[in-house]
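Engineer: my questions are about this predicted structure, shown below with the sequence.
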Amino acid sequence: TTPKSFRDLPYRLAEFGTVYRYEKSGELSGMTRVRGFTQDDAHIFVAPEQLEDELEKTVELVLFVLKSLEFTDFRVRFGKRDPDNDKYGGSPELWDQAEANIRNVLTKMNMDFTEEAGEAAFYGPKIDFVVRDCLQREWQLGTVQVDYVLPERFDLSYTGTDGEPHRPIMIHRAPFGSFERFVGILIEHFAGNFPAWLAPVQARVLPVVDEVLPYAEEVYTQLKEKGIRVELDRRNEKIGYKIRTAEVEKVPFMLIVGKREAEDRSVSLRVKSQGDLGSIPLDETLNRVAEEASCPT
């Protein structure tokens, strides 16, 4: 609501907002197509000379999200207007410019992409990131859109270096798209076998006998203090059963504590996909789990 100048640009606004769409009942499907969903929506206002640099940064953000979550099977779709359809706002010249901006950025980034007429929003062309799930179905997740039209319709302006008003260009971006859809596809993608940093339970402490429970609780507490999502299996069950339960539940780290480990201040470490790594000093184990369970940066 306050006047902006070229010094304020790029001007970035973002929110996590709930969006509602009246999807037909026959089109609803689990978490992937719902009537109410959460979107990581952002709008970035730029001067014309800033557009391509900001677009590149935004595309890099979407790629970071996908690669951090180990989505490697995706394609990039460049959605353009259909010149035979009258639903699009703005002049053909503005559309040509916006499409050229996107094409320049994708080409500069050496990205493989397809150009598809009719896939643009009514206000501008867009870059969609289409992910294939474990059943080879395609889902659009992240999106980046260039908009010359709405700044014109809302009469938006900023003061340029010449002291005169200028029209900004708006970038719409949502790296996740719908959080509900993203999480649903993520669960299926990993079949519940999440990487350690993403697993709901990252580690489980498994005492062999009740008399080592005090030491097991100490191990549990130290893991929690390091920010690890950890559980302590206090059940009066055989250790083989506890291990099997943790394996079925795909817990990344199992820290097994017996009498010898309690005496040596160590743990017997089992790591998902690596198996039994044997007895390891407690401090070394804590550091290893904390490092491998940390979020990618």
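Structural biologist: Arrived safely, thanks for sending.
Engineer: contacts and neighbour counts: CA atoms only from here.
Structural biologist: Fine.
Engineer: show me where the stretch 101-250 of the chain has its strands.
Structural biologist: 113-117, 126-132, 138-147, 158-159, 165-166, 169-174, 203-207, 230-232 (DSSP state E, counting those that start in this stretch).
Engineer: which one of the ones you listed lies nearest to E23?
Structural biologist: Set against E23 and scored by Cα to Cα, the strands of the stretch 101-250 of the chain come closest in strand 138-147, at 16.1 Å.
Engineer: for that closest one, what is the distance to the chain centroid?
Structural biologist: Remark: strand 138-147 is offset 13 Å from the chain centroid, using Cα atoms, centre = their mean, to the nearest Å.
Engineer: and for stretch 53-71?
Structural biologist: For stretch 53-71 - counting by Cα atoms, centre = their mean - the centre lies 9 Å from the chain centre.
Engineer: give the buried residues for that stretch.
Structural biologist: Buried residues in stretch 53-71, counted by 16 or more other Cα atoms under 10 Å: 54-56, 58-59, 61-64, 66, 69, 71.
Engineer: save the residues you listed as CSV, and put in distance to L13 and secondary structure too.
Structural biologist: Formatted as CSV, these follow (distance: Cα to Cα, whole Å; DSSP: H, G, I helix; E, B strand; the rest coil):
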residue, distance to L13, secondary structure
E54, 14, helix
L55, 15, helix
E56, 17, helix
T58, 13, helix
V59, 17, helix
L61, 15, helix
V62, 17, helix
L63, 20, helix
F64, 20, helix
L66, 22, helix
L69, 24, coil
F71, 27, coil
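Engineer: make TSV out of the residues you listed and add distance to L9.
Structural biologist: Output for those, formatted as TSV (distance: Cα to Cα, whole Å):
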residue	distance to L9
E54	10
L55	14
E56	16
T58	15
V59	18
L61	19
V62	21
L63	24
F64	24
L66	27
L69	31
F71	32
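Engineer: out of the strands of the stretch 101-250 of the chain, which is closest to H43?
Structural biologist: Short answer: strand 169-174, nearest of the strands of the stretch 101-250 of the chain by Cα to Cα, at 4.7 Å.
Engineer: below is structure B, check it against A:
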Amino acid sequence: MAVDEKLQTVRHSCAHVMAEAVLRLFPGTKIAIGPAIDNGFYYDFDFPTDTKFTEADFPAVEKEMRKILAGNHEFVRKEVSKAEALELFKDQPYKVELINDLPDGETISTYEQDGYLDLCRGPHVESTKEINQQSFKLMSVAGAYWRGDNTKAMLTRVYAVCFYKPNDLKDYLTMLEEAEKRDHRKLGIALDLFHLEPEDPGQVFWHPNGWSMYVTLQDYMREKIVKDGYLEVNTPAVMPKVLWEKSGHWSHYQKNMFTTESEKKQFAIKPMNCPGHLEIFNSRSRSYKDLPMRIAEFGHCVRNEPSGTLHGIMRVRGFVQDDAHIICTEEQIESEVTKFCKLLLDVYKDFGFDKNLLVKLSTMPEDHVGTIETWQQAEAKLAAACKASGMDYEIQPGEGAFYGPKLEFTLIDALGRQWQCGTIQLDYQLPSAERLNAQYIGADNQKHHPVMLHRAVLGSLERFMGILIENYAGVFPTWLCFEQVAVVPVAPDFNDYAQKVYEELKAAGIKVNAYLEDENMKNKIKDISTAHRTPYILVVGEKEKSENTVTCRFRFSSKIPQRTFALGEFKEYVLDKINTHFNGI
């Protein structure tokens, strides 16, 4: 989905208006930066020490912004010298720092509206009349270190949303209300799926209900990749510094790695699996006949993410990916990428994510390694494979990894939100002589370096679980549910038959529970529906016992009336939903 550049310009211009309003209402405030972001913008402020800016101040700021917008003020751009810029912003230390960091000779521009001056590259709208007074809203306040550095000042970041029309804003706010109801952190507690400990940030404690679903998801992916020719492996969680130095991660990624020491040697807890997979490849002599070699691992990785960036199970420190690396020849790249794309589409279809899939081809960045010719060849192979899989893509110029281009797959959930999950990256560097020196004997009996494809379909299983919780609002498809069937006797006299139904369904591999407590049947059903959101609740009494049947109350009772099944018939009905990964009712 292409970025609406005009709307982003409106949002960035609105950020300047917000900064002007804040300076009017809170004299002495220092301004930092205010970019446009998805759905809106933010601005970072350093308020006077005697000022505590909170959401209670939003109405006053919004009122002042509307007053400014009504004035129809032009945004006037002016280019200035470095000396002029330093003089203009001498009372704004954050702007001064930005100016001093600019390379000599770089164009410096300012924008002014209604007497408010800001350091900015632009662009901006022509005048404030292009920003609808009823199409923006201040949303939240957060702390943000200046330039993302925790050794620098903590600023106050004010977030806002902004759209073309009031109805667009209304629709967005409605979506946020629904998203709040679906928040995976709340549903995770309500459904007893997991919890997070404040003293152990970014680590997930999976409870039996959540772990049941997690294992189901992992087993589902395991079944898919085995059929697709992958070999599953397991590599150590802790590996020596020397390996990470060879791979290049020590110099490029060390700040995100947890490290330890033993017997005067340094080690790192692995943040990714790829070096370990090449170690397996390099453990014996390989022939071109062994390629492609598809190595998969559900390996637990740990990354030292800043605590401020963590978010439930969506952004964590400890996670598992459906990770795999395809080691192949250059001639095999296109066919392997095509094969992966088909696997990805097959998986996403089972979750209902195949209809509006977005694909982006990220091309050569400025700091790339390797020849331009190699990059052009690699990009062409990825593009051709994507097309061969029936998918269109858009180009993300310069967004590839330094070692090669990549395809990124973004799914759209039930609320229209985008989540980038799948990826396949083409890597000439890690297997090279300069890095981990992977080799195979070719048909010419000479040694060659293979190519490596890094790929994942779901990405982090923790994050994907969070996406599923919110997408389904906790009402999961039967095959994924931690409780697929609940058996409820109408009275204790029928506990024996309820137990029989339970045992037969359990023996068939169905996740079933029998609720035999001496409690009112209606209360049991209400609790099961609320706490577990079980797809099928079987009520059994005298009639069901005598006829060896079950009366099924469906989770979506307003759409499907209750139905009586022969016990064997119901078992086959549910197994079909499970085995076909049916995503509907």
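Structural biologist: Happy to help now that I have it. This structure is a prediction, so every number in the text was calculated from the model and none was measured.
Engineer: can you pull the TM-score for these?
Structural biologist: TM-score for the superposed chains, counting by TM-score structural alignment, normalised by the length of structure 1: 0.92, backed by 294 aligned residues with a Cα RMSD of 1.8 Å.
Engineer: rewinding a little: hey, which of the strands of the stretch 101-250 of structure 1 is tucked in deepest?
Structural biologist: Mean neighbours per residue, mean count of other Cα atoms under 10 Å, is largest over the strands of the stretch 101-250 of structure 1 for strand 203-207, with a mean of 27.
Engineer: what range in structure 2 does that one sit on?
Structural biologist: Mapped onto structure 2 using TM-score structural alignment, strand 203-207 of structure 1 covers residues 485-489.
Engineer: which parts of structure 1 are helices?
Structural biologist: Under the criterion DSSP state H, helices of structure 1 are mapped to 51-68, 92-108, 149-153, 179-190, 213-225, 239-248, 259-264, 282-292.
Engineer: export those helices to TSV and tack on distance to L198 of structure 1?
Structural biologist: TSV is the format used below for the helices of structure 1 (distance: least, Cα to Cα, whole Å):
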stretch	distance to L198 of structure 1
helix 51-68	10
helix 92-108	30
helix 149-153	38
helix 179-190	10
helix 213-225	16
helix 239-248	16
helix 259-264	28
helix 282-292	11
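Engineer: which one of the ones you listed lies closest to K272 of structure 1?
Structural biologist: Nearest of these to K272 of structure 1, taken as Cα to Cα: helix 239-248 at 7.5 Å.
Engineer: residue in structure 1 matching H311 of structure 2?
Structural biologist: With TM-score structural alignment defining the correspondence, H311 of structure 2 maps onto S29 in structure 1.
Engineer: what's around its match, how many residues?
Structural biologist: Neighbour count of S29 of structure 1, defined by other Cα atoms under 10 Å: 11.
Engineer: repeat for I469 of structure 2
Structural biologist: By other Cα under 10 Å, the residues close to I469 of structure 2 number 19.
Engineer: give me the nearest residue to the most centrally placed residue in structure 1, chain neighbours excluded.
Structural biologist: Closest residue to the average C-alpha location of structure 1: V65 at 4.1 Å, with Cα atoms, centre = their mean. Spatial nearest neighbour of V65 of structure 1, excluding adjacent residues (Cα to Cα, 6 or more residues apart in numbering): P175 at 6.9 Å.
Engineer: what's the counterpart of the residue nearest to the centre of structure 1 in structure 2?
Structural biologist: That one, V65 of structure 1, aligns with V347 by TM-score structural alignment.
Engineer: any idea how far that match lies from G422 of structure 2?
Structural biologist: Counting by Cα to Cα, to the nearest Å, the separation of V347 of structure 2 from G422 of structure 2 is 11 Å.
Engineer: and for these two, which residues touch both?
Structural biologist: Shared contacts of V347 of structure 2 and G422 (Cα atoms under 8 Å, 6 or more residues apart in numbering): V457.
Engineer: what about the residue nearest to T309 of structure 2 when sequence neighbours are not counted, how many residues nearby?
Structural biologist: What sits nearest to T309 of structure 2 in space, not counting adjacent residues and going by Cα to Cα, 6+ apart, is R315, at 7.1 Å. Counted with other Cα under 10 Å, the neighbours of R315 of structure 2 add up to 18.
Engineer: repeat that for Y172 of structure 2.
Structural biologist: 17.
Engineer: part of a helix, is it?
Structural biologist: Yes - per DSSP: H, G, I helix; E, B strand; the rest coil, Y172 of structure 2 lies within a helix segment.
Engineer: wait, D367 of structure 2 sits on Y403?
Structural biologist: No - assessed by Cα atoms under 8 Å, D367 of structure 2 is found out of contact with Y403, at 9.2 Å.
Engineer: and the two? which has more neighbours close in?
Structural biologist: Ranked by neighbour count (other Cα under 10 Å), D367 of structure 2 and Y403 place Y403 first, with 19 against 10.
Engineer: next, the contact list for that one, please.
Structural biologist: Y403 of structure 2 makes contact with 368-370, 426-429, according to Cα under 8 Å, 6+ apart.
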